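Student: My questions are about this predicted structure, shown below with the sequence.
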Amino acid sequence: MTIDELASKLIELKEENMRIRCNTVLQTDSDVHQMKKTRRDIARVKTVIHEKNRAAQTENA
């Protein structure tokens, strides 16, 4: 995946995380496991973006 695709995936995951958090607060859906999974997915995407940026900087240096 390109950095742009990863960035759009990151936005999508953040929106999903916000939706889950709102539902948990409103007690309409108490899916704590899904919230944990989404947070970890966000961290994974951020890690890949960071790795790709560092690799690009190394190539340019």
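Tutor: It's in.
Student: From here on, just use CA atoms for contacts and neighbour counts.
Tutor: Fine.
Student: if I look at the residue most central in space within the chain, how far off is Q34?
Tutor: For the chain, the residue nearest the mean C-alpha position is I42 (2.2 Å; CA atoms, centre = their mean). Using CA to CA, to the nearest Å, I42 is found at 12 Å from Q34.
Student: Would you mark the buried spots in the longest helix anywhere in the chain?
Tutor: Of all segments of type helix in the chain, defined using DSSP state H, the longest is helix 32-60. The neighbour-count check on helix 32-60 (16 or more other CA atoms under 10 Å) flags M35, T38, D41, I42, V45, K46, I49 as buried.
Student: A further structure is provided below for comparison with the first:
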Amino acid sequence: MALPAIADVRKLTDGDITEQIDATRRELFDLRFQQATRRLEHPHRFKEARIKLAHLLTVRNERQASAAQAVSAT
């Protein structure tokens, strides 16, 4: 599975980003649980999920910063 490009994340709406952040955090929790119970079959999913979460959080924070800057500029 190829890693998602951040350009694809930038096309999402704010609601979609929030939903995907929640889903990715749940996925990371499930992966940690599987690792703890020694049922983890695909350890590479940790890296993919962390990168995806970083992309989502980066775009969300950029949007919040630009919104705050726009409000303070007026």
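Tutor: Looks like it came in fine. This is a predicted model, so every value here is computed, not measured.
Student: Please state their TM-score.
Tutor: Once superposed, chain against chain, the TM-score is 0.86 (TM-score structural alignment, normalised by the length of the first structure); 61 aligned residues with a CA RMSD of 1.2 Å.
Student: what's the mean distance for the longest helix of the first structure versus the second structure?
Tutor: Once superposed with the second structure, the aligned residues differ from helix 32-60 of the first structure by a mean of 0.9 Å; criterion: mean CA distance after the TM-score superposition for the first structure.
Student: In terms of secondary structure, what does that helix contact?
Tutor: helix 3-25 (3 or more CA pairs under 8 Å, 6 or more residues apart in numbering; DSSP states H and E).
Student: What is the corresponding segment of the second structure for the helix it packs on?
Tutor: Counting by TM-score structural alignment, helix 3-25 of the first structure pairs with residues 14-36 of the second structure.
Student: what about that stretch, how far off from the first structure?
Tutor: Stretch 14-36 of the second structure sits 0.8 Å off on average (mean CA distance after the TM-score superposition for the first structure).
Student: buried stuff in that stretch?
Tutor: I17, Q20, I21, T24, E27, L28, L31, R32.
Student: Would you enumerate the residues in contact with V9 of the second structure?
Tutor: Applying CA atoms under 8 Å, 6 or more residues apart in numbering to V9 of the second structure gives the contacts I17, H55, L56, V59.
Student: Output the residues you listed in TSV; the columns should cover distance to A36 of the second structure.
Tutor: Output for the contacts of V9 of the second structure, formatted as TSV (distance: CA to CA, whole Å):
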residue	distance to A36 of the second structure
I17	28
H55	26
L56	26
V59	31
